[in-house]
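**Student:** Dropping a prediction and its sequence here:
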Amino acid sequence: MEITMTMQQEKLAYRVNDFCKAIGLSRSTFYKLLSEGKVKTVSIGGRRLVPVCEAERLLNGGAK
């Protein structure tokens, strides 16, 4: 009998579109916040990603 363990993987980062949908921002508002330095991203392989901790920070009022 084989026992298989499944791990639920949590996201570490969002693509910009997914991030905007997840927290209810338009892309233009996201890029405005980005240009103002109010949101941080990382680029991996030419793709801009938003760490999950940034979503949590913004939702807790961190974009002031």
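**Tutor:** Great, that's in hand.

**Student:** alpha carbons only for contacts and neighbour counts from here, please
**Tutor:** OK.

**Student:** list the buried ones in whichever strand or helix holds residue 53?
**Tutor:** Per DSSP states H and E, residue 53 falls inside helix 52-59. Buried residues in helix 52-59, defined by neighbour count with 16 or more other C-alpha atoms under 10 Å: 54, 55.

**Student:** Which strands and helices lie in contact with that helix?
**Tutor:** In terms of contacts (3 or more C-alpha pairs under 8 Å, 6 or more residues apart in numbering; DSSP states H and E), helix 52-59 is packed against helix 16-23.

**Student:** quick one, the helix it packs on and helix 52-59 angle?
**Tutor:** Taking axes from the mean of the first three to the mean of the last three C-alpha atoms, to 10 degrees, one finds that helix 16-23 is oriented at 40 degrees with respect to helix 52-59.

**Student:** okay, now the one to match up with it:
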Amino acid sequence: MASNDSGTFLTVAEVADLMRVSKMTVYRLVHSGELPAVRVGRSFRVHEQAVEEYLGASIYNADQAG
């Protein structure tokens, strides 16, 4: 099965709390493909590494704004 170093899958509610957004925002990101997720039954799980990568790629630098 999965090894301990493979990370953790988070629920939509956990991702929303981590990102400080609503669950609907997380669902929109998942459905648009911006945030990769796996479907487990009727719910989604998001790998914690995917959340970190999304947030890292979303950093806004005001000094470089056009």
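**Tutor:** Received, thanks. Treat the numbers as computed from the prediction; the structure is a model and nothing was measured.

**Student:** Got a TM-score for the two of them?
**Tutor:** Overlay of the two chains. TM-score (TM-score structural alignment, normalised by the length of structure 1): 0.65; 55 aligned residues with a C-alpha RMSD of 2.4 Å.

**Student:** coming back round to it: the helix holding residue 53 of structure 1 vs structure 2, average offset?
**Tutor:** For helix 52-59 of structure 1, the mean distance to aligned residues of structure 2 following superposition is 1.0 Å (mean C-alpha distance after the TM-score superposition for structure 1).

**Student:** give me the stretch of structure 2 that that helix matches.
**Tutor:** Alignment of helix 52-59 of structure 1 against structure 2: residues 48-55, by TM-score structural alignment.

**Student:** where's the matching stretch relative to the chain centroid, distance-wise?
**Tutor:** The chain centre lies 5 Å from the centre of stretch 48-55 of structure 2; the measure is C-alpha atoms, centre = their mean, to the nearest Å.

**Student:** ditto for stretch 23-39 of structure 1
**Tutor:** For stretch 23-39 of structure 1, the distance to the chain centre is 11 Å (C-alpha atoms, centre = their mean).

**Student:** which residues are contacting that stretch?
**Tutor:** Contacts with stretch 23-39 of structure 1, where a contact means C-alpha atoms under 8 Å, 6 or more residues apart in numbering, come from 16, 17, 20, 40, 54, 55, 58, 59, 62, 63, 64.
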